[in-house]
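S.K.: What follows is a protein structure lacking sequence information:
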């Protein structure tokens, strides 16, 4: 396999990182001034991987076209194979998608962190299904999955950053990324959803308060909601007041049980609109931004550099990817030149080479896709079962294609690991 040329920034990166703790840091991560440091006070540059598709499916990762939030994907599966087989499929999906082999491979490649996109419904019931209004029913599945992943991260000395990717009710109009059901009130339209969000973070913080390999709490992924009647995804909102208010409420709940962990905030408009940010209300905050399909220049990240300078608070590229290896190299070089950690997206995807692992579907999956995408006949139950369960089995790392050139683009040879 041809290895891409090493980024021209590599010599500068190597020099800069001689002063930064590589992959094997120690103790709780925390914000100190505008840097992230470990328990010994040494600067840590996060190099992470986002586990998109594991706890929360997004249709495009499965090669589905159009609007396909997970609840709709699940409905389509139920229509073909029934509810019991669908539940078995999702259990197998979660079991095969992320294993110890995946964590070991990331550690060996030089990654020192994992960003875990969580779906709230693996941890608690939707508000309209709560048997007792105002109470929270806790479900074991989500917590057990985090515990299992955390054990592997601890063994391979990788920080695990918890990311609420699908908040109760859904946090935006981009329904695919948060599994929002538009027939029900959103996170912003029902106070019960916000109460559940706060309660979930308190529960997670209470459970992991003394765990140093939990790297931080990424409170809400990519809010995209206008509170001011402007552009619907919130990119033009000027104050974003409800977002900052909810973040403060979550912070208070976390700090009741956990003083150890970093709290990571994301702006409106898919994480990047920080207008109206009132300034840090906690001494262990990090500001996150996301970066897709824009130039890898200082100008492109200037607003976030300005936030860091103004408030003396760390910034973190919480999500990027979905582009060419050349773009990847340029983006990482830009981040590391400015001492900004990053988390890439995603770890695995069906028939894609822009991620670490390419998932190869079974032959029956093509018939399923053609049907779902509107160009083919309805497959039989037997064909659908082979397609879906075969796909789930093929999620295992040893059955995937490992894209070494992607890893090389993100962590070039010669860079301290």
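M.R.: Right, received. Where do you want to start? Everything quoted here is computed from the prediction, not taken from an experiment. Numbering: from 1, shown residues only.

S.K.: alpha carbons only for contacts and neighbour counts from here, please
M.R.: OK.

S.K.: Strands of the protein, start to end?
M.R.: 30-32, 35-37, 47-50, 113-119, 159-166, 214-218, 262-266, 285-291, 315-321, 341-345, 348-350, 357-359, 401-402 (DSSP state E).

S.K.: In JSON lines, list the ones you listed along with distance to residue 101 and mean neighbour count.
M.R.: Shown next, in JSON lines, are the strands of the chain (distance: least, C-alpha to C-alpha, whole Å; neighbours: other C-alpha atoms under 10 Å):
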{"stretch": "strand 30-32", "distance to residue 101": "28", "mean neighbour count": "22"}
{"stretch": "strand 35-37", "distance to residue 101": "28", "mean neighbour count": "23"}
{"stretch": "strand 47-50", "distance to residue 101": "14", "mean neighbour count": "26"}
{"stretch": "strand 113-119", "distance to residue 101": "14", "mean neighbour count": "26"}
{"stretch": "strand 159-166", "distance to residue 101": "16", "mean neighbour count": "25"}
{"stretch": "strand 214-218", "distance to residue 101": "19", "mean neighbour count": "25"}
{"stretch": "strand 262-266", "distance to residue 101": "28", "mean neighbour count": "25"}
{"stretch": "strand 285-291", "distance to residue 101": "28", "mean neighbour count": "23"}
{"stretch": "strand 315-321", "distance to residue 101": "22", "mean neighbour count": "24"}
{"stretch": "strand 341-345", "distance to residue 101": "18", "mean neighbour count": "24"}
{"stretch": "strand 348-350", "distance to residue 101": "13", "mean neighbour count": "24"}
{"stretch": "strand 357-359", "distance to residue 101": "12", "mean neighbour count": "25"}
{"stretch": "strand 401-402", "distance to residue 101": "12", "mean neighbour count": "18"}
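
S.K.: Which one, of those strands, ends up nearest to residue 139?
M.R.: Within the strands of the chain, the stretch nearest residue 139 is strand 113-119; the backing value is 11.9 Å (C-alpha to C-alpha).

S.K.: putting a second one here so we can go through both:
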């Protein structure tokens, strides 16, 4: 599966990603929740390292190591790769957390087991002719201000401390040495959704990491996210060689608050076109390929208490089809978010009758009522608390309305600190208690809940993706 012949690498040629000189569109999904866990994807509160610590305290080191090895094994196996390929999709973006490779208390010392599951999944994908993009979703210090950077705070300290950047360069040198000859790796995504408030430090880092990688691996494509969660290219200048610049393009119509009122009107379609065209203006200016690294609605289910939940989902599928039509006109490659979760957004999702979902059901319901997760949450149950708090903040510090990133409303900044950090840190203790007293067999049963055989398929979503793949492959 590994062939170091230079002709077998994907490369950037003008506006195209090509193989053997022929254009290829990469279309697939992100494997979020796997080697970079996220709270809404797998059900824990807060940040991954905190939830892991709570489980370690509950079961001890030996059972902790066993559980997470089995979780990584079951989350993506051969049945997943076979199913993914059966849809006609050809690329999986693999988000990874730096903590798999080194620890904050033992930096610059790479773990022998760190690449075990990454190797396994890359090889499985290759077996089914699926390309992979390795995405550093969580870098030391946190390259963005959100929970998925796994830094535990609301500051992107990656930009404030050179040591975090130095360690990240070393991680990419480590990965480049290991994967430089693997032509089924489409390329490297050095930082997911950076948020550099000064806009210049990101560009300097891209120049630095590009040189470090190229000194080891001159062939693989670099997928470089725009600033401010992949949406802002306004400060980008000359493109780096053999690089694809990546936007992320979520639609507000695909989420609660406001409700899903998408009707497909000319005005709404034009809104999506303007949003996407603004994000890809830089790619078109430099005449380079377009890669949309993340997009996609979230979905309701019968347990949400909404009588029209199925109608809401139909409108969100319509949002998705609207976006795919726009992407097709720009010949964009894309990676929808996401492949697998516990029932919120995934192409496949863990069944309610599994050991994990049955055990965690009371906790997941509590988390929902507290609006503890940021992603796609419905904050109606807590508005009576947070609306007055927002007014209090704005009366005291009106500058909150201009805080970076300005795409966030004041309520988002407040919810991030109060619910997604402080509240969720305390919820981690409760989450850990659900694992207390479990045997090795019971822990494996929990982990196996995430296996393909125990998942359900979001059929309409998958049909839409397959239809788009067939349309653009003609």
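M.R.: Right, received. Where do you want to start? Keep in mind it's a predicted model, so treat the numbers as computed, not measured.

S.K.: still on that earlier bit, looking at the strands of the first structure, which is nearest to residue 64 of the first structure?
M.R.: The closest of the strands of the first structure to residue 64 of the first structure is strand 348-350. By C-alpha to C-alpha, the value is 10.2 Å.

S.K.: other SSEs contacting the closest one?
M.R.: Judged by 3 or more C-alpha pairs under 8 Å, 6 or more residues apart in numbering; DSSP states H and E, the packing partners of strand 348-350 of the first structure are strand 357-359.

S.K.: centre of the chain versus the strand it packs on, how much separation?
M.R.: A distance of 18 Å separates the centroid of the chain from that of strand 357-359 of the first structure, by C-alpha atoms, centre = their mean, to the nearest Å.

S.K.: okay, it sits on what stretch of the second structure?
M.R.: Aligned using TM-score structural alignment, strand 357-359 of the first structure spans residues 348-350 in the second structure.

S.K.: check contacts around the residue nearest the centre of the first structure.
M.R.: Taking C-alpha atoms, centre = their mean, the centroid of the first structure lies closest to residue 117, which sits 3.9 Å from it. Residue 117 of the first structure sits next to 50-52, 54-56, 162-166 when contact means C-alpha atoms under 8 Å, 6 or more residues apart in numbering.

S.K.: same check, this time on residue 433 of the second structure
M.R.: 54-55, 58.

S.K.: Kindly indicate which of those residues lies nearest residue 22 of the second structure.
M.R.: residue 55 (48.6 Å).

S.K.: Now which residue in the first structure aligns to that closest one?
M.R.: That one, residue 55 of the second structure, aligns with residue 77 by TM-score structural alignment.

S.K.: Look up how far residue 41 of the second structure lies from the nearest residue to residue 343 of the second structure once chain neighbours are set aside.
M.R.: Nearest residue to residue 343 of the second structure, sequence neighbours excluded (C-alpha to C-alpha, 6 or more residues apart in numbering): residue 349, at 5.0 Å. From residue 349 of the second structure across to residue 41 of the second structure, the span is 9 Å (C-alpha to C-alpha, to the nearest Å).

S.K.: okay, and the common contacts of these two?
M.R.: Residues touching both residue 349 of the second structure and residue 41 (C-alpha under 8 Å, 6+ apart) are 340-343.

S.K.: Now render the residues you listed as a markdown table, adding distance to residue 322 of the second structure.
M.R.: Converted to a markdown table, those look like this (distance: C-alpha to C-alpha, whole Å):
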| residue | distance to residue 322 of the second structure |
| --- | --- |
| 340 | 23 |
| 341 | 24 |
| 342 | 25 |
| 343 | 23 |
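
S.K.: Quick check: closest non-adjacent residue to residue 139 of the second structure.
M.R.: If you skip the residues right next to it in sequence, residue 139 of the second structure has residue 98 as its closest partner in space, 5.6 Å away by C-alpha to C-alpha, 6+ apart.

S.K.: corresponding residue for the one you found in the first structure?
M.R.: So, by TM-score structural alignment, residue 98 of the second structure is matched to residue 120.

S.K.: same thing with residue 446 of the second structure?
M.R.: So residue 446 of the second structure corresponds to residue 391, using TM-score structural alignment.

S.K.: Give me the distance between that match and residue 406 of the first structure.
M.R.: On the measure of C-alpha to C-alpha, residue 391 of the first structure and residue 406 of the first structure end up 22 Å apart.

S.K.: I figured residue 461 of the second structure hits residue 347, correct?
M.R.: Yes. At 6.5 Å, residue 461 of the second structure counts as touching residue 347 under the criterion of C-alpha atoms under 8 Å.
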